[in-house]
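Undergrad: have a look; sequence and predicted model below, questions after that.
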Amino acid sequence: MEQRGRKAGRPPQDAALRLERAHRILDSATGLVLRQGYDGTTVEDIARHTGIAKGTIYLHWRTREELFAALLRRERLEMLSEVRRRAEESPGTVGDLLGLLASELMRKPLTRASVLGDSEVLGKLIRRKRDGGVSDDLRDGLGGYLDALAAHGGLRTDLSPAERVTALVSVLYGFLIVSRMLPRDYRPSDERLAELLADAGARTLEPGAPVSADDARAISRATLRFLDLALESARRKLHVSLGIQDPGVQGSGVQGSGVQGSGVREPDVPKPDVHEPDVRELGVRKPDVPKPGVREPGPPRLAVHEPGPQENTP
């Protein structure tokens, strides 16, 4: 009689078990890459550290690059989840947002290495991931967020939309990158760097004049909505990497071993890509999902001419 059980080494058919094993693999990969770098970490190393066969890893990800894409995406989701939580307790101005992003990014070593282009940690992965382009989603999402702040007096009025984005990205990246170039005696602590960055962002982008209580609440809501969209995008990208494809499951809450903040996992269907996420993708807006047209069922249309009454006469 034919055996229908799963073959040894295949990912578990149960979605929760499969996801748990994927996270165990990622946990092992995180520790290894932080100790010996991406270039020095092999699939064999990860399998041995996880206690599974090498082939099992390839049943989750086709290549080592895809595995590390999942690793970076998971950490990015954790970072954004914490930024969103802390934003609930902050005024939600653009300066506050920059400070929170910097503070949490500095706590995430792989995300930090990705943003700063640290090849000592991520090696060849950094060199492969650079595409030099800015997506339309980044322009629309981040631009729309800044427009909402400007409408409520949260941004200077003498800056064009393009100048706002340029200033924001320059402050964020400038502080993070330049601090690494300074002598050690001149490098501030991570906490102080986040404070300086937030202050510079406020001085560069905010008008300086106080806003009304209603406008302050609207600015805070706009920041939270922006972070919600960034979280949604981060979840979708992680689900692609984890192979979660059930569009009917939301909020499964499954987390990997030793992982906090990996977040509620909303599924996604798109084919995995190899592009590694970084903080530049925070401006991704919620995708528009067209509503399918509905029509009453009828007989199928055939490519056959139906004769009229006058054509029935021989």
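TA: Perfect, thanks for sending it.

Undergrad: C-alpha from now on. contacts and neighbour counts both.
TA: Noted.

Undergrad: spit out the contact partners of the residue nearest the centre of the chain.
TA: Centroid-nearest residue in the chain, with C-alpha atoms, centre = their mean: Ala234, separated by 2.6 Å. Going by C-alpha atoms under 8 Å, 6 or more residues apart in numbering, Ala234 touches Arg73, Arg76, Leu77.

Undergrad: same thing but at 6 Å, please
TA: Applying C-alpha atoms under 6 Å, 6 or more residues apart in numbering to Ala234 gives the contacts Leu77.

Undergrad: what's the distance between it and Met79?
TA: According to C-alpha to C-alpha, to the nearest Å, Ala234 and Met79 sit 10 Å apart.

Undergrad: then Gly31?
TA: For Gly31 relative to Met79 (C-alpha to C-alpha), the value is 17 Å.

Undergrad: Ser220 now?
TA: Distance, Ser220 to Met79, by C-alpha to C-alpha: 19 Å.

Undergrad: ok, which stretches of the chain are helices?
TA: 15-36, 43-50, 54-60, 64-87, 94-105, 109-116, 119-129, 136-151, 161-181, 190-205, 213-242 (DSSP state H).

Undergrad: got the buried residues for the shortest one?
TA: Spelled out, that is helix 54-60. By neighbour count on 16 or more other C-alpha atoms under 10 Å, the buried set for helix 54-60 is Lys54, Thr56, Ile57, Tyr58, His60.

Undergrad: ok, structure two:
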Amino acid sequence: MSVDEVEARPRRRRAETVERLLDAALETFAEIGFAAATVEDICRRGGFTRGAFYSSFHTKDELFAALFTRETARNLARAEEQLAGLEDEDDPVTVAVERCLSAFRADRTWVLVHTEYALYATRHPEAASALRRHAEQLHRRLTLLIEAAATRIGIRLTLPANRLARIVLALHDGVVIREVLGGSPGSGSAGDRAASDLERTALLLLLRSATSADPSATH
């Protein structure tokens, strides 16, 4: 084993520990809420000691920041992957909606945790400030993704990409919450289907009204 490999092992173990702590935090926050969850609850679920937690994070809020970064990065990567090749589709707007709806079924738990933390932040100014910074980073990245996709597909946006990004985020989060209220996770209930149909219809109407053919495009 090389010196580089030996030196890399502690970093790899620490990265694995952080990932397991984030997984445990996501499950714990979803089950009992951010405010109610304790460091002990998170450690117990992940099989860690308090020392392992504090070697990676100073506070629950710092852990939530890392969780926000991880979950939003995953969602954006998933969206970027789903939007690849749209320029070859006859109806890229419809295909984009169908692909993204299918991909984003997995982020339901995160939307609930994020929403619950937002409620917590309304009573804690420092948390609110941090959440605004995280949200702006997400908004900027989604705006860039929309602009790149529109250029590649050959469509013109009839409203600024940053405004479209805000509407898409608000629509998706709101519908997911409505879906949860209408049925339990994975239930396949009429409430779940109605919420999915609502999001599909709303996104199609939004994107069709917000885009038009670009005369300079070859597609």
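TA: Looks like it came in fine. It should be emphasised that the depicted structure is a prediction, and the values quoted were computed from it without experimental measurement.

Undergrad: can you calculate the TM-score here?
TA: The TM-score (TM-score structural alignment, normalised by the length of the second structure) is 0.64; 196 aligned residues with a C-alpha RMSD of 4.3 Å.

Undergrad: picking that back up, just say which of the helices of the first structure is most tucked in.
TA: Each of the helices of the first structure was scored by mean neighbour count; the highest is helix 94-105, a mean of 24, by mean count of other C-alpha atoms under 10 Å.

Undergrad: mean distance, that helix to its aligned residues in the second structure?
TA: With mean C-alpha distance after the TM-score superposition for the first structure, helix 94-105 of the first structure departs from the second structure by a mean of 5.0 Å once superposed.

Undergrad: could you check the angle helix 136-151 makes with that helix?
TA: 140 degrees (axes from the mean of the first three to the mean of the last three C-alpha atoms, to 10 degrees).

Undergrad: quick one: distance of helix 94-105 of the first structure to the chain centre.
TA: 16 Å (C-alpha atoms, centre = their mean, to the nearest Å).

Undergrad: against which helices or strands is it packed?
TA: If you count contacts as 3 or more C-alpha pairs under 6 Å, 6 or more residues apart in numbering; DSSP states H and E, helix 94-105 of the first structure packs onto helix 190-205.

Undergrad: report the aligned residue range of the second structure for stretch 30-37 of the first structure.
TA: Aligning stretch 30-37 of the first structure against the second structure (TM-score structural alignment) gives residues 26-33.

Undergrad: ok, residues contacting that stretch?
TA: Val113.

Undergrad: now swap in stretch 208-216 of the second structure and tell me
TA: With C-alpha under 6 Å, 6+ apart as the criterion, stretch 208-216 of the second structure contacts Gly154, Ile155, Arg156, Leu157, Thr158.

Undergrad: okay if I get those as a markdown table plus neighbour count and distance to Arg123 of the second structure?
TA: As requested, the contacts of stretch 208-216 of the second structure are exported to a markdown table (neighbours: other C-alpha atoms under 10 Å; distance: C-alpha to C-alpha, whole Å):
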| residue | neighbour count | distance to Arg123 of the second structure |
| --- | --- | --- |
| Gly154 | 20 | 45 |
| Ile155 | 22 | 43 |
| Arg156 | 17 | 41 |
| Leu157 | 20 | 38 |
| Thr158 | 13 | 38 |
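
Undergrad: show me these that map onto strands.
TA: Ile155, Arg156, Leu157 (DSSP state E).

Undergrad: circling back to that earlier point, can you name the two of the buried residues of helix 54-60 of the first structure that are farthest apart?
TA: Greatest spatial distance in the buried residues of helix 54-60 of the first structure: Lys54 and His60, 10.8 Å, computed using C-alpha to C-alpha.

Undergrad: still on that earlier bit, please pull up the equivalent of the residue nearest to the centre of the first structure in the second structure.
TA: For Ala234 of the first structure, no residue is aligned by TM-score structural alignment.
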